[in-house]
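J.: sequence first, predicted model second:
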Amino acid sequence: MPAPTDRPAATYQAHFHRRWNHLRDPHVRALAWLLDAPDLLDPEAPEWRGRIASTGTVDEVTGRWLAALDSDPSALHSWLDIKPFTRLGRYAENLMAFYLRHQGTLVAHGVQVRAGKNETIGEFDFLLRKGGALVHWEFATKLYLLEASGNGRHADYFVGPNLADTLGAKVRKIMDRQLSLSQHPAAKLHLPEPVAQAQALVKGWLFYHGKTPLPAIPAGVSSGHCRGFWCAQEELQWVAGEHFAVLPRLGWLAPAKVPIGQALGRRAVREMIAGHFQTATTPLLIALLAQGDGCMLEVDRGFVVPDDWHSRAERRVVQPG
């Protein structure tokens, strides 16, 4: 495997640290990433026919609000109400709901649509008031690894770290089913008025085997998306760097900022990963760190997967569920 040492001259991590390194609270930093990160799907791509939402550029007013929130994040922490097994998707959704409520555009969040007592039709992630009209936003925050036999041109070759889904399957589900929820007769009972527009807001990271330079990507994926590398445990020796952090699941969004004393050396991170794979098969996300202003900052990131992950991912691609 080629070592992931040749990083682009201008990474998203470098951009994020320039703009947001003053933020200390991890949840405020995660919210800043959600608002600042490039969209995973290109809103201008003709494939989507205007159905991709975007948060746009973070303006100075929002930047000041994030800084004030960072100085006293108690309201955000209370809103998030994080439990030990909070899912990353739900965590990101709650972060975005907090922001939309602050913006004054949030009408409703997480509205389940049922047909009778036992049949769930779907859920409106966000109902928003925009320009006087009711808008439905479907929201997703996803991380996918390019299965190594694929060249990146087809979204089905981007597989979730736990092999549960693919980028292609997720996009089809959003576009073909979830964005049409407001047209279902049962959904109309939950709406104060007809939905004028339904769009998807998709954020995330894509990971490539070995180096991080951008290969061919599927049509409709943003060329400036956040990216990293992946490697099998047996390939870990080729990963460059001297300082690392193993990121907890709720730390997968924003580029990491780690106290100097908590950074791991090469030997320590290898031992931690080896111990993990003795009892588990869940991939680990590691950050490669460099010293910043009194802390360690992420300069690259990558998933370390079990040595048999590639063969299992190949079967997942060939036999999509």
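T.: Received it, and whenever you're ready, just let me know what you need. Only a predicted model underlies this, so the values are computations on that prediction, with no experimental measurement involved.
J.: from here on, just use CA atoms for contacts and neighbour counts.
T.: OK.
J.: please name the nearest non-neighbouring residue to Ala148.
T.: The shortest distance from Ala148 to any residue that is not its chain neighbour, by C-alpha to C-alpha, 6 or more residues apart in numbering, is 6.3 Å, and that residue is His209.
J.: second one coming, line it up with the first:
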Amino acid sequence: MREPVTELAGAGATTAEPLWRAATSARVRDLAWCTLAPPLLSAIPREFAALAEPGGAALASWPPGALAAWQRWLASADPDLLPPTIEELSALPGAVQALAPAARSLRLGRHAERLLHFALEHGEGIELVASNLPVRRHGPHGVQTLGELDFVWRDVARGGTGGAPQGQLVHWEMATKFYLLVEPEANVEAMAPDPCTRLQAFVGPNLVDRLGDKLSHILRRQLPLSRTTEAEALLGARVDRSEIYLLGWLFYRDGVMPAGLDALGLNPAHLRGWWSTLAQWAQRVEARSPGSPGSLDSPGSPGSLDSSGTSGTSGTSGTSGTSASASSVRWHRLPRARWLSPALVPEHETEPFETLHDALAARFAEPHRELAWRREAPVMVCEMEPAGASAPGWWRERSRGFVVPPGWEERARQRAVQPPRC
């Protein structure tokens, strides 16, 4: 996709907004998102921490000096020298073949891993030791693959165990996730109080994944892998820290984040959006009279991106607090390959609400059985606003959300109440 040629074409470092929103280069935005955006969690709930080995689990933490140096480096980096986007790789099969076998996947999660790999390779005070490292055990019945270590890196600014001069050895397990909160009951207070159960109400749009199950799997299966004798033999040293690197977006019904979720360890600054049925989405959009200010998620409400580019923290969604009017809003269907960082697209990739509404209505009424996935899968859309004088003819994301098809909510509710794996 052609990108706007402006003074912000490199990284957008001249603005007060964070790099993952301000940069006009999609390569810079995605790389900044994977390294500088707020994580989903600020703490591991006690019930989940109990699943890990003693002292064997924590949330990922960059060395402060390394993170500051990385942000400065990225702000002035030449986008042409950064990892290509998924769409660029898809258009150039040869570029995929040039990657290492483990990095050739065009899946969004693997792409995020590629970006973090690049950052760890170029981070100041960081030595990348291994990535996507398979750990195998030899037994009487042959070789068993125990799993794979996402990243192992050395924090050269800190001593290792016992003050070893080579630096602490750190193991990161990365996950990039997008979950919609679907409450089993009408009121969040009616939900079971323990986090192991409540986090199951955050389900993936395809209803396969749940936040609680994912966190449990990382703690019980993935993090302990680095402390096995097989991993220690591969690395030639014992890991000092095992940490969870969890990024993503959480989506709330009609943009309203229920009260009482702070006990789940959610980061107050986590990135958030909305989800609605087609009819509810239409009602919310049409409720704004022409010329009235406000997005579907105003600054300070879930999903909005305020002047600093971060999500607000209020628990309600409103129709005031922004300078853009309803007449200056267009819409963009966000393909999965672009789900990481906020969208920035030329006007011809946007559409008015009425056009998008009719297209989604037709999609959700797909009559052909072999295309049933079209009528069953939620669609991510972005509310767009003009990017401003620095990028004329371009539109940037104002809020994002999923429009869900008929029947999805009930299927999601049934999925949410299935017993947790923790």
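T.: Sure, I can see it. Quick caveat: nothing in here was measured; it's all calculated off a predicted structure.
J.: ok, now how distant is the residue most central in space within structure 1 from Gly160 of structure 1?
T.: If you average the C-alpha coordinates of structure 1 and look for the closest C-alpha using C-alpha atoms, centre = their mean, you land on Gly204, 3.1 Å from that point. Gly204 of structure 1 sits 11 Å away from Gly160 of structure 1 when distances are taken as C-alpha to C-alpha, to the nearest Å.
J.: overlap in contacts of the two?
T.: With contacts taken as C-alpha atoms under 8 Å, 6 or more residues apart in numbering, the residues that reach both Gly204 of structure 1 and Gly160 are Lys142, Leu143.
J.: the residue nearest to Gly255 of structure 2 when sequence neighbours are not counted: how many residues sit nearby?
T.: Of all residues beyond its chain neighbours, the one nearest Gly255 of structure 2 is Trp274 (4.1 Å), with distances taken as C-alpha to C-alpha, 6+ apart. For Trp274 of structure 2, the neighbour count with other C-alpha atoms under 10 Å is 28.
J.: Trp274 of structure 2 pairs with which position in structure 1?
T.: Aligned by TM-score structural alignment, Trp274 of structure 2 pairs with Phe229 of structure 1.
J.: touching, Thr176 of structure 2 and Ile244? I think so.
T.: No. Checked against C-alpha atoms under 8 Å, the pair Thr176 of structure 2 and Ile244 is beyond contact range at 10.9 Å.
J.: those two - which one has more neighbours?
T.: Using other C-alpha under 10 Å as the criterion, Thr176 of structure 2 and Ile244 rank with Ile244 on top: 23 against 19.
J.: so what's the more buried one up against?
T.: Taking C-alpha under 8 Å, 6+ apart as the definition of contact, the neighbours of Ile244 of structure 2 are Ala57, Ala58, Leu59, Ala60, Trp172, Glu173, Met174, Ala175, Ile218, Leu223.
J.: isn't there a strand covering it?
T.: Yes. According to DSSP: H, G, I helix; E, B strand; the rest coil, the state of Ile244 of structure 2 is that of a strand.
J.: corresponding residue for it in structure 1?
T.: Using TM-score structural alignment, Ile244 of structure 2 lines up with Ala200 in structure 1.
J.: next one: its match from Ser54 of structure 1, what distance?
T.: When distance is defined by C-alpha to C-alpha, Ala200 of structure 1 is 8 Å away from Ser54 of structure 1.
J.: show me where the stretch 51-200 of structure 2 has strands.
T.: Secondary structure of the stretch 51-200 of structure 2 (DSSP state E, counting those that start in this stretch): strands at 58-59, 126-139, 142-155, 168-181.
J.: which stretches of the stretch 201-321 of structure 1 form helices?
T.: Taking DSSP state H, counting those that start in this stretch as the criterion, the stretch 201-321 of structure 1 contains helices spanning 266-279, 309-318.
J.: hmm, back to that, for the residue nearest to the centre of structure 1, give its distance to Gln319 of structure 1.
T.: Between Gly204 of structure 1 and Gln319 of structure 1 the distance, using C-alpha to C-alpha, works out to 24 Å.
J.: cool, and Asp300 of structure 1?
T.: Counting by C-alpha to C-alpha, the gap from Asp300 of structure 1 to Gln319 of structure 1 is 32 Å.
J.: does Leu180 of structure 2 really touch Phe251, like I thought?
T.: Yes. Counting by C-alpha under 8 Å, Leu180 of structure 2 sits close enough to Phe251 to count as a contact (4.6 Å).
J.: overlap in contacts, these two.
T.: Trp275.
J.: contacting residues around Asn334 of structure 2?
T.: Quick fix: residue 334 of structure 2 is Leu, not Asn. Contacts of Leu334 of structure 2 (C-alpha under 8 Å, 6+ apart): Ala343, Val379, Met380, Val381, Cys382.
J.: ok, back up a step: Asp300 and Gln319 of structure 1: who's more crowded?
T.: For Asp300 of structure 1 against Gln319, the residue with the higher neighbour count under other C-alpha under 10 Å is Asp300, and the figures read 26 against 8.
J.: give the equivalent position in structure 2 for that one.
T.: Asp300 of structure 1 maps onto Ser399 in structure 2, with residues paired by TM-score structural alignment.
J.: one more: Arg266 of structure 1?
T.: Arg266 of structure 1 maps onto Phe353 in structure 2 when the alignment is built from TM-score structural alignment.
J.: now the lengthiest helix in structure 1: buried residues?
T.: Of all segments of type helix in structure 1, defined using DSSP state H, the longest is helix 88-103. Neighbour counts using 16 or more other C-alpha atoms under 10 Å place Leu88, Tyr91, Ala92, Glu93, Asn94, Leu95, Met96, Ala97, Phe98, Tyr99, Leu100 of helix 88-103 of structure 1 among the buried residues.
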